[in-house]
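Peer 1: sequence and predicted structure are below.
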Amino acid sequence: MRRRSSASSPRSCPTCARPSYPPEASLPPRAQRPPATTIGWRERVDLPALGLTGIVAKIDSGARTSALHATRLERFSRDGAPWLRFRVPHAGLLETVICEAPLVDRRAIRNTSGIAEARPVIVTTLVIAGRRWPIEVSLADRAGMTHPLILGRTALRRRGLLVDVGRSFLTTRRGVDMALRESGGTVTPPESLPEDTP
């Protein structure tokens, strides 16, 4: 019986071999962010997909999800997907606006009294300060509330917005003119802002 030579070099296991990695590439410099846009604690916004313009929204960073005042919710199916039809009383119109939107979720959301209630959630486009992007909005009867729309922090996160809690309507023409006079020209007019593509 032939003995194996102890001097022979051990064979490397291909599965245990240490992988070789390419040299790390140097990361490109971090892109400069555009200057933040200052908005007030109340702003007039548009929800064009719902046919709503000039709605007074309260900016509420304490709320996670945005909420829109809606009544007479009706669920129906369109192309096999669940949709909602609802009515939004608009202060600037003589009649309520009938809206339709796809239903994306149903969540337990705490109301102003801290009580959790199940609410339908839709996705629609928000237009504020000349920019637009999609947001999630829960639908609830806010008849006893001052503002028909609450914009929560998830709708405004990472959008380069700063909230001035002492002023309102900074993105409207009159509000911008007033803010420019008070701040010495540090507020960017909304018509000069780029649009965010959804």
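Peer 2: Received the coordinates, thanks.
Peer 1: CA only for contacts and neighbour counts going forward, please
Peer 2: Fine.
Peer 1: wouldn't residue 109 be in contact with residue 119 here?
Peer 2: Yes - between residue 109 and residue 119 there is a contact under CA atoms under 8 Å: 6.7 Å.
Peer 1: quick one: stretch 65-81 to chain centroid distance?
Peer 2: Here the centre of stretch 65-81 is set off from its chain's centre by 18 Å, with CA atoms, centre = their mean, to the nearest Å.
Peer 1: A further structure is provided below for comparison with the first:
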Amino acid sequence: MPIRHVLATALATCLLAGAASADDDRPTWGWVEKATIEPWGVEVKAKLDSGALTSSMQAEHIEEFERDGEDWVRFEVEVEDEATGEVVARQFERKVYRRLILTGAGGKDRRPAVMMTICMGDTRYQEQFSLEDRDDMNYPVLLGRRTIQSLGYLDVTKTFLHDPDCDDDSPLRRHEDKEYDEDIGI
């Protein structure tokens, strides 16, 4: 193939990609952002991790139980509130959305995933989070590709591009309203 055909194809691809992104008004996020866990309102650091599919949240004292014939889980979230510097804790009860089986060097690990709402920027996002003790991790909340797809774009060279600023009137992007891009690995 002559070099000018290669260059013409490359130029056309760049122009089309630029035109598509010019119409897309979704925000760009840094690889670490501040978020609030709703409706609690506690501010935490969240790592946006394109290597993870499912988001996860710091949880301790995870206790599964049955309510009205359905699987539920009770857990405690203990985190440092980034707004005040205080360590705060709250117990939650949520219906089990699904169960994850993770395989690693230590064997298989089963975790419940629940629906939780977080505030990023001025929008609330209802997302699925696997529950795990993240005490030894730097970030109590990890946002995987399923969540990142809803947020917008990820710039791995930046941090803290947006502050959480949600109230009862803030838009809510519900999990069940999402359409996943098949390329994110679902």
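Peer 2: Alright, I've got the coordinates. Keep in mind that what you see is a predicted model, and the values were worked out from it rather than measured.
Peer 1: just give the TM-score of the two.
Peer 2: Scored by TM-score structural alignment, normalised by the length of structure 2, the superposition of the two chains gives a TM-score of 0.68; 147 aligned residues with a CA RMSD of 2.7 Å.
Peer 1: so the counterpart of residue 62 of structure 1 in structure 2 is in which element?
Peer 2: Here residue 62 of structure 1 is matched to residue 51 in structure 2, going by TM-score structural alignment. Following DSSP states H and E, one finds residue 51 of structure 2 outside all helices and strands.
Peer 1: mind checking how far residue 51 of structure 2 is from residue 4 of structure 2?
Peer 2: Residue 51 of structure 2 is 37 Å from residue 4 of structure 2, where distance means CA to CA, to the nearest Å.
Peer 1: so where is stretch 77-85 of structure 1 in structure 2?
Peer 2: Stretch 77-85 of structure 1 maps onto residues 66-74 of structure 2, going by TM-score structural alignment.
Peer 1: quick one: end-to-end distance for the matching stretch.
Peer 2: 10 Å.
Peer 1: in stretch 63-76 of structure 1, what counts as buried?
Peer 2: 63, 65, 66, 67, 68, 69, 70, 71, 73 (16 or more other CA atoms under 10 Å).
Peer 1: ok, back up a step: isn't the match of residue 62 of structure 1 right up against residue 143?
Peer 2: No - counting by CA under 8 Å, residue 51 of structure 2 does not reach residue 143; the two are 9.8 Å apart.
Peer 1: how about stretch 114-133 of structure 2, which residues of structure 1 does it hit?
Peer 2: Using TM-score structural alignment, stretch 114-133 of structure 2 pairs with 122-141 in structure 1.
Peer 1: work out the gap between that stretch and the centre of the chain.
Peer 2: With CA atoms, centre = their mean, you get 7 Å for stretch 122-141 of structure 1.
Peer 1: how long is that stretch end to end?
Peer 2: 15 Å.
Peer 1: tell me which residues in that stretch are buried?
Peer 2: Quick answer for stretch 122-141 of structure 1 (16+ other CA under 10 Å): 122-133, 135-140.
Peer 1: and if you look at stretch 72-86 of structure 2?
Peer 2: Neighbour-count burial for stretch 72-86 of structure 2 [16+ other CA under 10 Å]: 72, 73, 74, 75, 76, 77, 78, 79, 80, 81.
Peer 1: hang on, the earlier thing: contacts for the match of stretch 77-85 of structure 1?
Peer 2: By CA atoms under 8 Å, 6 or more residues apart in numbering, the residues outside stretch 66-74 of structure 2 that reach it are 61, 62, 63, 64, 65, 91, 92, 93, 94, 95, 96, 112.
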